[in-house]
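Enquirer: need coordinates for the following:
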Amino acid sequence: MLSTLKPQPADKILELMQLYREDPRETKIDLGVGVYKDSDGHTPIMRAVKAAEKRLWEEETTKSYTALSGDPAFGAAMKSLVLADSVDHSRVAAIATPGGTGAIRQAFELAKLMNPDVTVWTSDPTWPNHLSILKFMGLENREYAYFDSETCTVDFDAMMESLKEVNSGDLVLLHGCCHNPTGANLTLEQFGEVAELIADKGALALVDLAYQGFGDGLEEDAAATRLLAEKLPEMLVAASCSKNFGIYRERTGCLMAVCEAPLQAPVAQGTLNYLNRQNYSFPPDHGARLVTMILTDPALKADWMAELEEVRTGMLGLRRQLADELKRLTNSDRFDFIAEHRGMFSRIGATPEEVLKIREEFGIYMVGDSRMNIAGLNARTVPLLAEAIAKTCR
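Expert: Okay, the predicted model is just below:
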């Protein structure tokens, strides 16, 4: 039977990574892969994570399973980090998942269980894996307008016009902050309008919160999710710990279901546990336990927040440096949006042909839709990128 398998389409980012590795140029720059890198091109282990791991190594007495939902303390810590006091936590069911991707997959599984005919609405563009998972699961997918490629900003009027076609029982996927791949975000007021539309339609919101702390700050980046939780009777939140804790390979995520009333939460919790059992039984615990230790220990949490703030402000500095350098080279403000975008990514509006030219002539690797990882830059490489963009983009 294995002979009947057909080759699967290659992941574009993984292909790009391979091309980068094979490029012999010493001046090459990788802006494709979506991981944070420091000024030396290294993805470091955060100080608080190292300290928690050392403590865990000394204190841990068993490697037995925790629970189908993961350690309840992790769910409680994530509810506090993401939702704070926006909703009564007795209304919230939560499970640990293998990374934010696992949380997204389980959210789609839950939506399918609630409504086998569900249509999932995603922004145009969105993280490609959203679309890949939906296609694999056979779920109906429709896109809503989001990004204006000319201005590199959100086209909110077009977005709201698209969402008028949402039906009761549909799932609307929203990026909580640091939109991937564009870096362009809704304002808090706009999120409020979206919440009202979703409520009027009788649809369900799913917030993908992969970059809390990478945009405007831990509290600021959670503000939209909390506003939606306050305005909507129920919603789903898929949160990732990969970026803000720097524990990519530990695969640590959390799916939260905010129910209309506390009485509904036990049924939702049981259903989420059931889904975990069907897909991978017990979720991984190591990363989740480190996150729990950090969030519940004042000293570790303070150190983690301080280092996360250094990461965030460092990326903002790179954004400002790049925007200023492009303004100098082009004598134009057309790239000022780069400083206004938030998170690791920006989509700069270059054509696939221009992206290819930048790669071939300058050794700078970004995804074909012109999404670039700001965290792949440093103060020395920003001028190189600015020169390549200025010489290439029309």
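Enquirer: C-alpha from now on. contacts and neighbour counts both.
Expert: Will do.
Enquirer: next up, the contacts around the nearest residue to residue 149 once chain neighbours are set aside.
Expert: Leaving out its chain neighbours, the residue that sits closest to residue 149 by CA to CA, 6 or more residues apart in numbering is residue 349, at 5.5 Å. The neighbours of residue 349, taking CA atoms under 8 Å, 6 or more residues apart in numbering as the test, are 149-150, 152, 369-370.
Enquirer: which strand or helix spans residue 349?
Expert: Using DSSP states H and E, residue 349 falls within no helix or strand.
Enquirer: measure it to residue 371 for me?
Expert: 8 Å (CA to CA, to the nearest Å).
Enquirer: got it, and residue 223?
Expert: As for residue 223, its distance to residue 371 is 25 Å (criterion: CA to CA).
Enquirer: cool, residue 339 as well?
Expert: Distance from residue 339 to residue 371, counting by CA to CA: 15 Å.
Enquirer: one more: residue 61?
Expert: Distance from residue 61 to residue 371, by CA to CA: 45 Å.
Enquirer: between these two, who's got more neighbours?
Expert: It is residue 371, of residue 61 and residue 371, that has more neighbours when counted by other CA atoms under 10 Å, with 23 against 8.
Enquirer: for residue 326, list the residues it contacts.
Expert: 332, 335, 386-387, 389-390 are the contacts of residue 326 under CA under 8 Å, 6+ apart.
Enquirer: redo that, cut-off 7 Å
Expert: By CA atoms under 7 Å, 6 or more residues apart in numbering, the contact list for residue 326 reads 335, 386, 390.
Enquirer: name the nearest residue to the first one, ignoring sequence neighbours.
Expert: I take that to be residue 335. Closest to residue 335 by CA to CA, 6+ apart is residue 323, at 5.9 Å.
Enquirer: give the next helix or strand downstream of the helix or strand in which that neighbour is found.
Expert: In this assignment (DSSP H and E), residue 323 forms part of helix 298-330. Using DSSP H and E, the helix or strand that follows helix 298-330 towards the C-terminus is helix 337-340.
Enquirer: another for comparison:
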Amino acid sequence: MFEALTAQPPDKILMLMQAFREDPRETKIDLGVGVYKDANGLTPIMRAVKAAEKQLWETETTKSYTGLAGDPGFSDAMIALVLGDAVARANVAAAATPGGTGAVRQAFDMVKMANPDVRVFVSDPTWPNHLSILKHMQIQMVPYRYFDGETRGVDFDGMMADIAKAGKGDVVLLHGCCHNPTGANLTLPQWREVVALLAKTGATPMIDIAYQGFGDGLEDDAAATRLVASSLPECLIAASCSKNFGIYRERTGLLMAVAQDSSARKLNQDTLNYLNRQNYSFPPDHGARLVTMVLTDQALRADWAAELEEVRNSMLGLRTHLAQELQRLGGSDRFGFIAQHRGMFSRLGATPDQVEKLRADHGIYMVGDSRLNIAGLNAKTVPILAQAIVDCGI
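Expert: Got it, this is the predicted structure:
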């Protein structure tokens, strides 16, 4: 029967990773894969996570299952981190998932169960896996304008005009902070306008928040998600711990279903439990337990928050350095948007041919749409990248 299978399109980022590994040039620079790297090019284990892991090794007494939704302590800790006191805990159903991707997939499953004809409105551009999962699940995807290729900022008027076409039974997918792949983000006043529009149309918001703490800080990065959750009748939130806890391979995420009507929580929780059971029975626990330990231990949490702030400031410093270097070399401030963007990524606005020239001539690897991972840079490689950008006529 397997002869009936057809070849699937290769993942562009995974292909880029393979090409980078095979490139023999010592001067090559990887700005493609979306992981944080320190000045030495390593993705370190955070201090608090390492300390929690040691404690866990010494005290853990069983590897038995937790529950279909994962350990309740993990849900409590993550809901508090993402939502603060914006929504009562009794109004939030939650389930642990294998990473933020697992949370996104379960969210799409939930909305398709609720409305088999659901349309999901997605920013143009968005994280490619959003589109891949929706296509695989045969859910209708409707793009809405988001990135302005001229200003390298948000096309807010276009966005509002497009999501106004969503209605009750539709879902509008939003990035909570640090938009991937562009780095361009809504202001809080713009978020308020989005909330007012969604309240008018009756569409359900779904927020993917994968980079809390990487933009303007833990609290500021959560502000938009908290506004949405506290202002509208219901929403879904897919949260990832990969980046801000540095536990990529532990696959740790949480899906939250928020309803202002607390009586809806039981049905939402039962649905999340059911979906977990159908997909993988019990979610992984190791990463979730480490996160719980860090967030609930005062000393560990303080150390984690301090290191996360170091990571955030490092990326902001790299953004400023690159923008200044490009201004020095090019004599204009047209790359000033890099310093204004937030998170790991920015989109340069280069053509695919220019991106290929960066790779071929300079050994600089980035995704074909010119998304670059700011965290892949360091003080030595920023001037190299800036000169290459100028040389390639970007």
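Enquirer: re the thing from before, which of the contacts of residue 349 of structure 1 are buried?
Expert: Buried by 16 or more other CA atoms under 10 Å: 152, 369-370, out of those.
Enquirer: all strands for the stretch 51-200 of structure 2, in order.
Expert: 92-98, 119-124, 140-145, 147-148, 153-154, 171-175 (DSSP state E, counting those that start in this stretch).
Enquirer: just send the ones you listed back as a markdown table, with distance to residue 355 of structure 2 and mean neighbour count too.
Expert: Shown next, in a markdown table, are the strands of the stretch 51-200 of structure 2 (distance: least, CA to CA, whole Å; neighbours: other CA atoms under 10 Å):
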| stretch | distance to residue 355 of structure 2 | mean neighbour count |
| --- | --- | --- |
| strand 92-98 | 33 | 28 |
| strand 119-124 | 20 | 22 |
| strand 140-145 | 23 | 18 |
| strand 147-148 | 19 | 20 |
| strand 153-154 | 20 | 20 |
| strand 171-175 | 25 | 23 |
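Enquirer: same list (these) but as a markdown table, adding distance to residue 11 of structure 2.
Expert: Below are the strands of the stretch 51-200 of structure 2 laid out as a markdown table (distance: least, CA to CA, whole Å):
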| stretch | distance to residue 11 of structure 2 |
| --- | --- |
| strand 92-98 | 20 |
| strand 119-124 | 19 |
| strand 140-145 | 19 |
| strand 147-148 | 23 |
| strand 153-154 | 26 |
| strand 171-175 | 22 |
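Enquirer: what's in contact with stretch 33-52 of structure 2?
Expert: 13, 17, 245-246, 290, 293-294, 300, 303-304, 373, 375-376, 378.
Enquirer: what do you get for stretch 63-81 of structure 2?
Expert: For stretch 63-81 of structure 2, using CA under 7 Å, 6+ apart, the contacting residues are 94-96, 273, 276-277, 281-283, 285, 288-289, 292, 295.
Enquirer: at 8 Å instead, please
Expert: Residues contacting stretch 63-81 of structure 2 (CA under 8 Å, 6+ apart): 89, 94-96, 254, 256, 272-274, 276-277, 281-285, 288-289, 291-292, 295-296.
Enquirer: need the contact list for the residue positioned nearest the centre of structure 1.
Expert: Ranked by distance to the mean C-alpha position of structure 1 (CA atoms, centre = their mean), the top residue is residue 210 at 2.8 Å. Residue 210 of structure 1 is in contact with 100, 176-177, 238-243, counting by CA under 8 Å, 6+ apart.
Enquirer: likewise residue 121 of structure 1?
Expert: Residues near residue 121 of structure 1 by CA under 8 Å, 6+ apart: 141-144, 166, 170-173.
Enquirer: kindly recompute the last result at 10 Å.
Expert: Taking CA atoms under 10 Å, 6 or more residues apart in numbering, we find residue 121 of structure 1 in contact with 140-144, 162-163, 166, 170-174, 205-206.
Enquirer: could you do residue 115 of structure 2 as well?
Expert: 109, 169-170.
Enquirer: can you say which helix or strand has residue 278 of structure 2 in it?
Expert: Counting by DSSP H and E, residue 278 of structure 2 is part of helix 265-279.
Enquirer: now that helix on structure 1. Mean distance?
Expert: Superposing on structure 1 places helix 265-279 of structure 2 at an average distance of 0.6 Å from its equivalents, by mean CA distance after the TM-score superposition for structure 1.
Enquirer: that helix versus strand 92-98: what angle between them?
Expert: 10 degrees (axes from the mean of the first three to the mean of the last three CA atoms, to 10 degrees).
Enquirer: helix 265-279 of structure 2: which residues count as buried?
Expert: Within helix 265-279 of structure 2, judged by 16+ other CA under 10 Å, the buried ones are 265, 268-269, 271-273, 275-276.
Enquirer: cool, and stretch 243-260 of structure 2?
Expert: 243-248, 250-260.
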